[in-house]
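[1] all I have is the shape, not the residue letters:
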């Protein structure tokens, strides 16, 4: 079993070695002329306004969590969609469809709950 993956391990080792070698070469050969402008924070070509230590609203994190949940949902649904033809051929299409519908319904209920609680309303 291990022998089947030797080409993969060699490719990973070569890619890692090449990446590290090129990073080190760029660090050694590249110009080093630091100045105040190069070391200042960059905000889309504008001078930074305010402190970088400001706290984000909790709603920012809630939206990020919703994104992650639905991203994971897509990760779980993609293999199901790719294999659905095989489920039809095997006679398990109805059972699999019910399970996936329950999975999507639970997430949809969570999204509706979040909308009702105002989790996506940023005007407050």
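    Sure, I can see it. These figures come from a predicted structure and were not determined experimentally.
[2] can we go C-alpha only for contacts and neighbour counts from here?
    OK.
[3] what segments of the chain are helices?
    6-29, 58-90, 93-117 (DSSP state H).
[4] tell me the angle of the longest one relative to helix 93-117?
    Okay, so that is helix 58-90. Counting by axes from the mean of the first three to the mean of the last three CA atoms, to 10 degrees, helix 58-90 lies at 170 degrees to helix 93-117.
[5] list the buried residues in helix 58-90.
    For helix 58-90, the neighbour count (16 or more other CA atoms under 10 Å) marks 66, 80, 84, 87 as buried.
[6] and the nearest residue to the last one once chain neighbours are set aside, how far from residue 74?
    Okay, so that is residue 87. Excluding the flanking residues, the one nearest residue 87 by CA to CA, 6 or more residues apart in numbering is residue 93, at 4.9 Å. Separation of residue 93 from residue 74 (CA to CA, to the nearest Å): 19 Å.
[7] now residue 58
    25 Å.
[8] burial measure for residue 29, as a count.
    8 (other CA atoms under 10 Å).
[9] that one and residue 15, how far apart?
    Taken as CA to CA, the span from residue 29 to residue 15 is 21 Å.
[10] same check on residue 62?
    Taken as CA to CA, the span from residue 62 to residue 15 is 37 Å.
[11] another structure for you, compare them:
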């Protein structure tokens, strides 16, 4: 029994050693095969905005409401990911009242979320 116990540590050690060898070999091959450092032409590190020279500062204010709309979209897109497959297999045998209750709870939690957003006037575009 002790042989198999130590054997599992030997296997782990060999695996770690093989991983380290692969790591070192990959980075060595990268260093040997990469091209030399190219010369940086003037303007390469300058920001690019649709072919125009960047004008103004680098700080811009973003409205938080855009992120709220994006979050709500993702929330209800995820709901669709769960709801549509459930609706497709709902009428198959073996799916009974338990699946209806589970989906009702899921939709109720999402409805509470949209009700909260509506009450906080998050869904108004003003």
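    That came through, no problem. The model shown is predicted, which means the values in this text are computed figures rather than measured ones.
[12] let me see the TM-score of these two.
    Superposed pair, TM-score by TM-score structural alignment, normalised by the length of the first structure: 0.53. Supporting alignment: 100 aligned residues with a CA RMSD of 3.7 Å.
[13] coming back round to it: thinking the residue nearest to residue 87 of the first structure is in contact with residue 81, fair?
    No - counting by CA atoms under 8 Å, residue 93 of the first structure does not reach residue 81; the two are 11.0 Å apart.
[14] can you name the residues that contact whatever residue of the first structure lines up with residue 125 of the second structure?
    By TM-score structural alignment, residue 125 of the second structure lines up with residue 122 in the first structure. For residue 122 of the first structure, the contact set (CA atoms under 8 Å, 6 or more residues apart in numbering) comprises residue 59.
[15] ditto for residue 52 of the first structure
    By CA under 8 Å, 6+ apart, residue 52 of the first structure has no neighbours at all.
[16] which helix or which strand is home to residue 11 of the second structure?
    helix 2-33 (DSSP states H and E).
[17] can you tell me which residue is spatially central in the second structure?
    The centre of the second structure sits closest to residue 74, judged by CA atoms, centre = their mean, with a distance of 11.7 Å.
[18] what is the equivalent residue in the first structure for that one?
    For residue 74 of the second structure, the residue aligned by TM-score structural alignment is residue 68.
[19] ok, residues contacting stretch 78-86 of the first structure?
    residue 93.
[20] mind redoing it with 10 Å?
    74, 77, 87, 90, 91, 92, 93, 96, 97, 100 (CA atoms under 10 Å, 6 or more residues apart in numbering).
[21] ok so, going back, got TSV for the helices of the first structure, with distance to residue 52 of the first structure too?
    Shown next, in TSV, are the helices of the first structure (distance: least, CA to CA, whole Å):
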stretch	distance to residue 52 of the first structure
helix 6-29	28
helix 58-90	16
helix 93-117	29
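[22] to residue 51 of the first structure, which of those lies closest?
    With CA to CA as the measure, helix 58-90 is the member of the helices of the first structure nearest residue 51 of the first structure (18.1 Å).
[23] can you find the partner of residue 98 of the first structure in the second structure?
    By TM-score structural alignment, residue 98 of the first structure lines up with residue 101.
[24] mind checking how far its match is from residue 72 of the second structure?
    24 Å.
[25] straight-line length of stretch 83-95 of the second structure, end to end?
    15 Å.
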